[in-house]
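Participant: requesting a structural model of the entry that follows:
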Amino acid sequence: MSSLIIVVLVLNLLHILFSTVSVRSDQSVLPIRSFKVRENATYDCVDINNQPGLGHRLLQNHTIQMKPSVSIHELRNHIDNNKSYSSEIGCPDGTVPILRISNEYNTKAQLFSEKYFHPLTVDNPGAHIVGIRSSTGPYRGVEASYNGYTQYIEKDQASYSEIYIGSWLNNQVNYIQAGYIINPSFFGTGQLWTYGYFKGKDGKGCYNTACDGFIQVSRKIPIVQPININPGDSDWSRWSIHQDKATGNWWLTQLIENAPNVDIGYWPKELFNILNNGANIVGVGGVVQASHNGSSPPMGNGNFPVGSHKNSAMFTNIEVLDYNYISHKMNYFPTEILVDSPQCYDIRIGKVKLFHSKRLGFFFNYGGPGGKFCGV
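Facilitator: Coordinates of the predicted model:
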């Protein structure tokens, strides 16, 4: 894949990161039960067969896959769970949790999108990326452990920590990404959330269950959820995006310490036209969007990766599934380091082997404070 194609793919990826959409549950479907987990987060338990994702025009004849055909355990060389988790949600059998958003917030989210976020262009992208990418696919999946922090992010800024896969062919782009997000114009709050996103064959995409496409399967862990942590503390997760061996669907799985792994849901293969035989690019890292006045927000925990590896944000045990579904450390493949604004953000490839008595595998530290002179 040429460097120009990779650049275009990344630009498309960044554009989608900072194009906001509203999140909703389908209010025409009567919820069986509801959970209010935060002031701004209520989940409706809706019939799994009537969930919003199935409304996509490409999924009219789709049959829900309840679990991957092969467990993620069987696809990996080692297991490294970094998080103990007790869900606040427990929807009844046959239902799934869908985040509820009011009509008022729906309108507000659209207004924020029009006012503060603009299509990303080469001339004025306003976005910065730090991470590691490999473009020698095809690949069947990527996974990593990573931590998210609460940071002050202005209303027209955004900060992400993500894993992603994607392909490019004949000016068409398909990709999937997931991780942590702080995006006040999207959620109406500066809180840390989990998220997922896809862009498919029709050139359109969607965050979480905000619109049609993603199929939620887990009754306990939704694709989008607020993370309640104190400033300075971090929340650890390990997520995997991987292609199902039998169906070709792309699963999102959360690997959890002291509990069974959770297959959250999947993006059906029908949504894509150039991911059927794997993805050409996989990557992990941080991305930020500058405010309208050009000020860039913090990335990670706001610290440069200098000194101890404990003092800045991390991605650890980064692994990639090759075309034959064999798992390798990401540096088994040729990799590219991405740092487009070193005066504001940086990256440091890890060398130590243990962190809090856990093996780090292939890892890196990243992040920085941002500011007004990060460039475009």
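Participant: for the rest of this, base every contact and every neighbour count on C-alpha atoms.
Facilitator: Noted.
Participant: residues near Ala290, how many?
Facilitator: When neighbours are defined as other CA atoms under 10 Å, Ala290 has 28 of them.
Participant: let's see this one next, to set against the first:
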Amino acid sequence: MRSSNKLILMTLSTIALILVAKSHKTIPSEEEKVEMEKLLNHINKPAIKSFQTENGEIFDCTDIHKQLAFDHPLLKNHSVQMKPTNAPEWITSNNISQKAGLFQFLQKGISCPHGTVIVKRTTIQDLIQSQRLKSIGFNSPRHVLTEGNNIDLTGHHFATADYGYSRIYGVKGNINLWDVQVSNDQVSIATMAIAEGPIEHLASISVGWMVNPLLYQDHIHLYTYWTADGYTKTGCYDIKCPGFVQVSKRIPLGVLLQPVSVYGGIQKEMDLSLHQDHATGDWWFVFGGENVGYWPKSLFIGSGLVKGAHLASWGGQVYSPVKEKSPVMGSGHFPEEGFGKAAFVNGIQIIDGSGEALIPQIYTIKTHESTPMCYTTKYVHDDDEPWIRAIYYGGPGGCIG
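Facilitator: This is a model prediction of the structure:
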């Protein structure tokens, strides 16, 4: 176990140095590729069944008790929790529990057997790009981006609605789906996040969709990200490091999302939630009423998120190299265009200490825009039907720096 963990840390450190010291177009040396292949063999666990999708992505059915999560030293004696100890009513209600069924995550006829979970197979390109995104501080919650830290924030832009009024134990939101176009070295995401602690000990979890050709090919994919120490040594995207415990055999992290919204036409959204199990302290990720998996409480001991969170955020974020014009955010249109044209997150709710999903008071939600000439946020509430709490966000981009 020690030698395996040492291999992971050494290899990721090597990749980080490559990415920070050189441009994104740098090709790893043969020696570096060998080290990455060793890491891949460690990350991609033996599959009981495998299959390839029409867009070329490979998924493995892995023994639920032998998945990568349990290589984490803090999870050595962890017992898999198949579901929260007390499933909140807002998850089990019929109108919510059927929403995951609206998505065709994988091709018909593809399924994993009982006792396994479905995991997207990691590639060398995945490792390189995910570490690059981590090294540039991408996906940090808004308040981290605006505080003094050692992360170069050049090229980052965000438009969000944030809650920081009181301690919460989860968040909900229906995130509008758009399959936007960006260049290979650009990123555009729609996200919902929770965070706790100062930057040096920041603990956060983010979920949503991402368009980033180098990590997810050319289309919109489901993504997650977590850290327990301010984006330094812990955490990763999806299941590219030990930590997240997958329990679903139907919804893999990093999967292509279909169908998507049409400008001026049918709108598609995904119902997501993050909530803390009060009995175990684990943080559960739920998609349309289906438990995808969880981040065990032990991952965050000594940092934050052990007992709830103080920040929740909904909205968009993009990144582009300093000499390139920034990409589109959301649908690529400003909030003023409204429903059917601008991207939105509706059904915004917070989860209190009793596990109840609540509509936040109007005054507790604050909007933030880093670059209003390119991206903006509009918060709608009681008087703005059809939603009680929602935001429109995004814009066409085109900013430099």
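Participant: TM-score for this pair?
Facilitator: The TM-score (TM-score structural alignment, normalised by the length of the first structure) is 0.82; 343 aligned residues with a CA RMSD of 3.1 Å.
Participant: and Ile64 of the second structure, what's its match in the first structure?
Facilitator: Using TM-score structural alignment, the partner of Ile64 of the second structure in the first structure is Ile48.
Participant: with Glu290 of the second structure instead?
Facilitator: In the first structure, the residue matched to Glu290 of the second structure (TM-score structural alignment) is Val262.
Participant: what's the helix or strand that contains Glu104 of the first structure in contact with?
Facilitator: Using DSSP states H and E, Glu104 of the first structure sits within helix 103-116. The contact list for helix 103-116 of the first structure, computed with CA atoms under 8 Å, 6 or more residues apart in numbering, reads 19-24, 156, 185-188, 291-292.
Participant: if we can go back for a sec, ok, the nearest residue to the match of Ile64 of the second structure once chain neighbours are set aside - contacts?
Facilitator: Leaving aside its sequence neighbours, Ile48 of the first structure sits nearest to Thr95 (CA to CA, 6 or more residues apart in numbering; 4.7 Å). Taking CA under 8 Å, 6+ apart, we find Thr95 of the first structure in contact with 32, 45-48, 219.
Participant: can you map out the helices along the stretch 201-350 of the second structure?
Facilitator: Along the stretch 201-350 of the second structure, the stretches classed as helices by DSSP state H, counting those that start in this stretch are 213-216.
Participant: how about the strands in it?
Facilitator: Using DSSP state E, counting those that start in this stretch, the strands of the stretch 201-350 of the second structure run over 203-211, 221-227, 236-237, 245-246, 269-276, 283-287, 290-295, 311-319, 343-351.
Participant: which one of those strands lies nearest to Tyr263 of the second structure?
Facilitator: Tyr263 of the second structure lies closest to strand 343-351 among the strands of the stretch 201-350 of the second structure, at 9.7 Å (CA to CA).
Participant: tell me, that closest one lands on which residues of the first structure?
Facilitator: Using TM-score structural alignment, the residues of the first structure aligned to strand 343-351 of the second structure are 313-321.
Participant: that stretch vs the second structure, average distance?
Facilitator: Here the mean offset of stretch 313-321 of the first structure against the second structure after fitting is 0.5 Å, by mean CA distance after the TM-score superposition for the first structure.
Participant: which one of the contacts of Thr95 of the first structure is nearest Asp340 of the first structure?
Facilitator: Of all these, Arg219 has the smallest distance to Asp340 of the first structure: 40.0 Å, by CA to CA.
Participant: ok, now which ones touch the closest one?
Facilitator: Neighbouring residues of Arg219 of the first structure by CA under 8 Å, 6+ apart: 89-93, 95-97.
Participant: mind putting these into TSV with secondary structure?
Facilitator: Shown next, in TSV, are these (DSSP: H, G, I helix; E, B strand; the rest coil):
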residue	secondary structure
Ile89	coil
Gly90	coil
Cys91	coil
Pro92	coil
Asp93	coil
Thr95	strand
Val96	strand
Pro97	strand
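Participant: you'd agree Ala290 of the first structure is up against Asn124?
Facilitator: No - applying CA atoms under 8 Å, one finds Ala290 of the first structure not in contact with Asn124, separated by 10.4 Å.
Participant: before we move on, the earlier item: distance of the match of Glu290 of the second structure relative to Val376 of the first structure?
Facilitator: Using CA to CA, to the nearest Å, Val262 of the first structure is found at 39 Å from Val376 of the first structure.
Participant: neighbour-wise, which of the two wins?
Facilitator: More crowded of Val262 of the first structure and Val376, by other CA under 10 Å: Val262, with 19 against 16.
Participant: right, and that one touches Trp251 too?
Facilitator: No - between Val262 of the first structure and Trp251 there is no contact under CA under 8 Å: 10.5 Å.
Participant: what sits closest to the aligned residue in the first structure for Ala47 of the second structure if chain neighbours are left out?
Facilitator: Ala47 of the second structure maps onto Pro31 in the first structure, with residues paired by TM-score structural alignment. Nearest residue to Pro31 of the first structure, sequence neighbours excluded (CA to CA, 6+ apart): Val46, at 4.8 Å.
Participant: I'd guess that neighbour is in a strand, am I close?
Facilitator: Yes - checked against three-state DSSP, Val46 of the first structure lies within a strand.
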